[in-house]
Every structure is written in C-alpha cells, then in structure tokens.
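Asks: how would this look folded up:
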Amino acid sequence: MTRVSSHSAPQFAAARAVWQNLGLPGLIDVHTHFMPPNVLRKVRNHFDALGGLWPLTYRGNEDECLALLRGFGVRHFTALSYPHRPDMAAWLNGWAGGFADRTPDCLRSATFYPEPDAHDYVSAALQAGARVFKAHLQVGGYDPRDPLLSDVWGTLADSGTPVVVHCGSGPEPGRFTGPGPFAEVLGEHPRLTAVIAHAGAPEYTAFLDLAERYDRVHLDTTMVFTDFAEARAPFPSDALPRLADLHDRVLLGTDFPNIPYHYPEQLHALAGLGLSPDWLRAVLHGNAARLFGL
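Replies: Alright, predicted model coming up:
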C-alpha cells in the first residue's frame, strides 16, 4: 500500500468534510490526468517553464497521486491524455487501457487526433470498453471540424460516450478555441455527449448558451471559481442562476494533479457559491454517477 505524507492529512479532512456534510458516499472527478511517465514529465516541464505562474502543488508518482485522490474521497476518476501530433493517440489509448485494467476506480479513458486512422482506433477503444474521451483543441492545435473527425464525432454521438472537450480559449487562445468551431460540431452532431472543460473559460456565457441549446452538453468545473481562476478569468456573477438551472449537467472536474493549489480548494470554491445543497450533491457525485452509470 502506498503511503502518503502526513502533511496530506489536513487536506484529506478538508475534502472529506465537504462531501460527508452533504451525505454523499464520495466524489466523482471527471477531469483528472494520468499519463505515461514521459508525457507527464513533459507536461510538468511545460508548467515549470512558465516561471512560477503555474506552480504545481502535486508532483508525486502515479501511485502517490492515486493515494491522494482516494484520500480525498474520490471514488471514480479519469485518466485524460491528449495528443499534440499525429501517430500519438492510439499509443496513448493503449497506455490508458492498461492503466484502467490495473486501476478499477478509473473510468477507462481514450483520445483522438485528426488523422486517417482516427475512426478505426476510436472504434477499437470503444470496443475495449472506453467510457470517456478527451479532445484538447488548444494543445492539439486542430480544427474540430476537420473532415477526418466527422465519423469520430458521429460514432461517439451514436454510442453516447462522453467527450471532455477543452474548447474554451483559456489559459491561452488557440487557432480553433472559442465557442465557434465546436458549436459547428454540435450543429452537425446535436446528440453528442460533450463535457465542456473548465466550463468553457473564459467564454463562460457562450458555452452556457450551448449547454442550454443542446441537452447532451455538460460543463465541468475544472479550476472554475478558485482564487487562481477568478484572478484570471472570473465567472460572471450574473450567470450563476443559469449554472444553477443546469443542475443536472454540471460535473466536478479539477485537473488534478496539474493544479497550482490544494485539491480541497476546488470543493470549497463550489460550496462557497451559495447554491443549493442539492445542486452541490449533483455536481460532486450524482450527475457523473448517472452519466456513467456508476
């Protein structure tokens, strides 16, 4: 059994107090990252190169990060990874499949990139039991409307498999970020089960529009409402009633372990919104439990 630092005990207590006070069995976090070690190392190097703008709080190895999540009370989570070039996604999917096989509380995760064999390896991942996909338009730098992805989106829509899509322009805009390109994908595939990462930051209201227009579009809370995010891309206070109305389609996400603060801060930020206990119960557990049949 992997041991974690005694310094983690206060964090465990702070996280558990939130969901225990709501009478929940724990948390479901739909936006966490487990990757091949060489890929994770490059991700950490990227954040380190920012010169302290995004100091990583958690730097443990795979087993240590798993122990932390479980210590917080996370019952199910994801292993989201994302390619930035061709001939990478199928390899990432193979690694993620092996990770899920040895980590039963992880939702089997997969990804894709616009390339000729994308539909084939996405179909193979689905047949192998993939339950969630990740698309990162900023890091990948690709157009979600690329014809090479048309059958991918269609297959995922038909299967009802959720796709966590980073399509907002935060933290830095990309060529195909912002609501416009992905809105066109939804127009072509209106039954796609999409989870908009970071609630679409910083274009929150535009992505709320999409969630209200398409009943299979969800939002995840990744980093939203934390002090770190509010200083850079504050959520408009007048949009909170709209978020409350989407009580059944907002999901807990955190970006763990690649976050510049302690994990409980995300939970406290959501609890501090002053929305109803039923809303918070749904966000922290119920909505994801229903979406993934947990």
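Asks: going forward, measure contacts between C-alpha atoms and count neighbours the same way
Replies: Fine.
Asks: Show me what counts as buried in stretch 257-275.
Replies: 257-261, 263-271 (16 or more other Cα atoms under 10 Å).
Asks: swap in stretch 89-105?
Replies: Buried, per 16+ other Cα under 10 Å, within stretch 89-105: 89-90, 92-93, 95-97, 99-100, 105.
Asks: my guess is Val283 is in a helix, correct?
Replies: Yes: remark: Val283 belongs to a helix, assigned using DSSP: H, G, I helix; E, B strand; the rest coil.
Asks: which residue packs closest to it, ignoring adjacent ones?
Replies: Spatial nearest neighbour of Val283, chain neighbours left out: Leu251 (4.8 Å); criterion: Cα to Cα, 6 or more residues apart in numbering.
Asks: so what's that neighbour up against?
Replies: 29-30, 218-221, 282-285, 287-288 (Cα atoms under 8 Å, 6 or more residues apart in numbering).
Asks: and for comparison, fold this next one:
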Amino acid sequence: MPGTTSEDVTPHGEQADEVRSFWRRLGLPGLVDVHTHFMPERVLHKVWDYFDTSGPLIGGVEWPISYRCGEAERTAVLREFGVRAFTAMLYPHKPGMARWLNGWAADFARRTPDCLHTATLYPEPGVETYVREAVEAGARVFKAHIQVGAYDPADELLQQAWGLLAEARIPVVIHCGSGPAPGKHTGPEPIARVLARHPRLRLVVAHLGMPEYEEFLGLAERYDQVRLDTTMTFTDFAEDLMPFPRRALPRLAGLGDRVLLGSDFPNIPYPYVHQLHALERLDLGPEWLRAVCHDNAASLFGL
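Replies: Coordinates of the predicted model:
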C-alpha cells in the first residue's frame, strides 16, 4: 500500500509521546491543526464507508482510516497529542445540507472549546443568509469542498457569501486542487476567478493545492491573503501518488508565514506523527516549522 511506514503500528499513547517530543523540541506550546474533521457521526460514518470502498473521489486507492473511533476518543487523542486548537471541517454534497451542518458545528464548538467554530456553505438560494447567521453566531473558519460538492466556486450564487466572508476576514479552508482525483470544477482556474472578484478573501488552500502545487503557490504569491495548508503533503502516501516538485521548495519556504499545519485527522492512512516528520524532513529549518505548526495559525485566529 502507498505510504506504509514503521510508524503504522504505533499505539496512540506512544504516538502522543512522539508528537509532544516534536513540538517541545521546537519550543512550542503545542500545535494548531487547521484541517481536522468532526461532523455528525452518521455523516462521518458514511465518509468512512466511502473510503472503505476505495471510491473514485479518493482516486481508487486503498485508504484505511487510522483513527476510526468515537467523537469523544478522537477529541481526546488530539488533546493527548498537544493540539491546542483544531477545526471541525464538514461540508455538504447537495443543497439543503449546509445550514443543518452549521447547526451541528455550532453545538460542537460550544461543547468543545478547543475547536475553532467551523461552518460551511453551498451554492444555493439562501446561502448568504445562513453564512451571515453562522458569522453572527461566532464562526471562526469555513470549509468548502469543491471536489465533493461538485460546484463551481465562482458560481454567482456564492458571490455575496464570499464578499461577506472577505469583509468579516474569516478564513475559508477550501479543497480546490485536483487531488486525490479531479472534479469538474477543481484546479486553480475557478479559484483564480473567485480571487479576481474578492482579492481580500482569506482562502486557505487545502493540501497545498495537490497536485497543482506550483499553480496554487502562484496564487498565494499574487494574493497576500491566500494561505496554504500542509494536509497530507510530503507524507510517504502522498509522495507515492502526487509528489511535490522539489524545485518549488524555495517558493514554499518563501511563503513560510502563510503555510499552516493541516492533517486530515482522523481520515488518514498513517499515524498523525508521520505528517510532522514529513514536514521536518524537508529541512526548511526550525523557524519555518515553528511558524507552520503553530505560530501562523495562532496569529490568524488570535490564539
């Protein structure tokens, strides 16, 4: 299987020791992970069922879930790892889901103080209304998933919502790259059209825009509010499937103040610590690692 490592059989307790050792070596108070998934249990179980089938949206590859456990245990694992703040990345795949998901996420944030209150959206009538409601309820980050939702992010139905989020300066973690499998509206061009209309929108491009890494680095270089998260990138699993071009590492280093740690926990086919080791072995230096693993997100969210 792609990405198999000796870390795969490490128990959670030993993993926690390794994760804590990692951030302590850097002199950090912990980690901030901007790309973790919490959603209603029946929805998450459907997501896991899809991963179990190696479906086309994940490129047809074998993808075991490393942290397949209940909500309380998953939260406890992140706390054991020393993750100071995390998100509840959730997303609709059809109209009528987003408002309901936002209600669930608001409740989860109320009972989980270390989770950044997360919300989502979908191109449908009324989207601006429920986005405004989520913002007024205290949402601190939004999630958009262009591949699963199969919609054009530049859809006219979304324009007022994007404008509202840009004005509110609320980051949007957006899966818009064409990995692990392309969608009708994935890739840099649709997002470039959104940014042309909303240049102050705080987009956080998930997975560094995998596999169109260099194109999305270009958008971040052009728009100073665009950021990128590291989710799954540089791991053995991702490098086997969609390797990051080493010629682009200096550009990634140059954007060190706008790269954020993301993991995709719990939906990862390897231990959490492997993502951290993958970033460390880039050899971009402790200052870059400190910024990526904690300081950039702490600044963005005022932690």
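Asks: ok so, going back, looking for the alignment partner of the residue nearest to Val283 of the first structure in the second structure.
Replies: In the second structure, Leu251 of the first structure lines up with Leu260, judged by TM-score structural alignment.
Asks: and Glu215 of the second structure, how many neighbours does it have?
Replies: 17 (other Cα atoms under 10 Å).
Asks: State the distance from it to Val173 of the second structure.
Replies: Plainly put, Glu215 of the second structure is 17 Å away from Val173 of the second structure if you go by Cα to Cα, to the nearest Å.
Asks: next one: Ser54 of the second structure
Replies: From Ser54 of the second structure to Val173 of the second structure the distance is 24 Å (Cα to Cα).
Asks: Neighbour count: these two, which is higher?
Replies: Taking other Cα under 10 Å, Ser54 of the second structure and Val173 do not tie; Val173 has more neighbours (25 against 15).
Asks: neighbours around the alignment partner in the first structure of Glu136 of the second structure, how many?
Replies: Alignment note (TM-score structural alignment): Glu136 of the second structure maps to Gln127 of the first structure. Gln127 of the first structure has 9 neighbours, counted by other Cα under 10 Å.
Asks: Narrow the buried residues of stretch 257-275 of the first structure to those in strands?
Replies: The strands in this structure, assigned by DSSP state E, contain none of those.
Asks: Specify which member of those is nearest to Trp19 of the first structure.
Replies: Using Cα to Cα, Leu267 is the member of those that lies nearest Trp19 of the first structure, at 8.7 Å.
Asks: Next up, the contacts around the aligned partner of that closest one in the second structure.
Replies: If you follow Leu267 of the first structure across to the second structure using TM-score structural alignment, you land on Leu276. Contact partners of Leu276 of the second structure, counting by Cα under 8 Å, 6+ apart, are 19, 22.
Asks: Please tell me how far Leu276 of the second structure sits from Gly262 of the second structure.
Replies: On the measure of Cα to Cα, Leu276 of the second structure and Gly262 of the second structure end up 10 Å apart.
Asks: likewise Thr87 of the second structure?
Replies: Distance from Thr87 of the second structure to Gly262 of the second structure, by Cα to Cα: 10 Å.
Asks: the helices in the first structure, which residues?
Replies: 9-21, 37-48, 62-72, 89-102, 118-127, 137-140, 150-159, 179-188, 204-213, 227-230, 240-245, 264-271, 277-281, 287-292 (DSSP state H).
Asks: Just send those back as CSV, with distance to Pro83 of the first structure too.
Replies: Output for the helices of the first structure, formatted as CSV (distance: least, Cα to Cα, whole Å):
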stretch, distance to Pro83 of the first structure
helix 9-21, 31
helix 37-48, 10
helix 62-72, 20
helix 89-102, 6
helix 118-127, 12
helix 137-140, 6
helix 150-159, 15
helix 179-188, 18
helix 204-213, 24
helix 227-230, 25
helix 240-245, 31
helix 264-271, 26
helix 277-281, 33
helix 287-292, 24
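Asks: Out of these, which gets nearest to Ile196 of the first structure?
Replies: Using Cα to Cα, those put helix 204-213 closest to Ile196 of the first structure, at 7.7 Å.
Asks: wait, what's in contact with the residue positioned nearest the centre of the first structure?
Replies: Centroid-nearest residue in the first structure: His31, 2.6 Å away (criterion: Cα atoms, centre = their mean). Contact analysis of His31 of the first structure by Cα under 8 Å, 6+ apart lists 77-80, 164, 197, 220, 222, 252-256.
Asks: at 10 Å instead, please
Replies: 77-80, 134, 164, 195, 197-198, 220-222, 251-256 (Cα atoms under 10 Å, 6 or more residues apart in numbering).
Asks: May I see the buried residues of stretch 179-193 of the first structure?
Replies: Applying 16+ other Cα under 10 Å to stretch 179-193 of the first structure flags 179, 181-183, 185-186, 189-193 as buried.
Asks: residues near the spatially closest residue to Pro173 of the first structure that is not a sequence neighbour, how many?
Replies: Nearest non-adjacent residue to Pro173 of the first structure, counting by Cα to Cα, 6+ apart: Gln138, 7.0 Å away. By other Cα under 10 Å, the residues close to Gln138 of the first structure number 23.
Asks: Could you measure from Gln138 of the first structure over to Arg85 of the first structure?
Replies: 12 Å.
Asks: Show me what Gly179 of the second structure lines up with in the first structure.
Replies: Checking TM-score structural alignment: Gly179 of the second structure goes with Gly170.
Asks: Equivalent analysis for Ala168 of the second structure, please.
Replies: In the first structure, Ala168 of the second structure lands on Ser159 (TM-score structural alignment).
Asks: Report the contact partners of its match.
Replies: So Ser159 of the first structure contacts 126, 131, 153, 191-193 (Cα under 10 Å, 6+ apart).
Asks: and what of Trp48 of the second structure?
Replies: Shown in contact with Trp48 of the second structure (Cα under 10 Å, 6+ apart): 42, 63-65, 68, 266-267.
Asks: For Val18 of the first structure, see how far away Gly170 of the first structure is.
Replies: 28 Å.
Asks: So which bit of the first structure is stretch 227-246 of the second structure matched to?
Replies: Counting by TM-score structural alignment, stretch 227-246 of the second structure sits on residues 218-237 of the first structure.
Asks: For the matching stretch, what is the distance to the chain centroid?
Replies: Centroid separation for stretch 218-237 of the first structure versus its chain: 14 Å, with Cα atoms, centre = their mean, to the nearest Å.
Asks: Equivalent analysis for stretch 255-266 of the first structure, please.
Replies: Taking mean C-alpha positions (Cα atoms, centre = their mean), stretch 255-266 of the first structure and its chain are 13 Å apart.
Asks: Ok, stretch 10-18 of the second structure next?
Replies: That offset, for stretch 10-18 of the second structure, works out to 23 Å (Cα atoms, centre = their mean).
Asks: Repeat that for stretch 70-87 of the first structure.
Replies: 8 Å.
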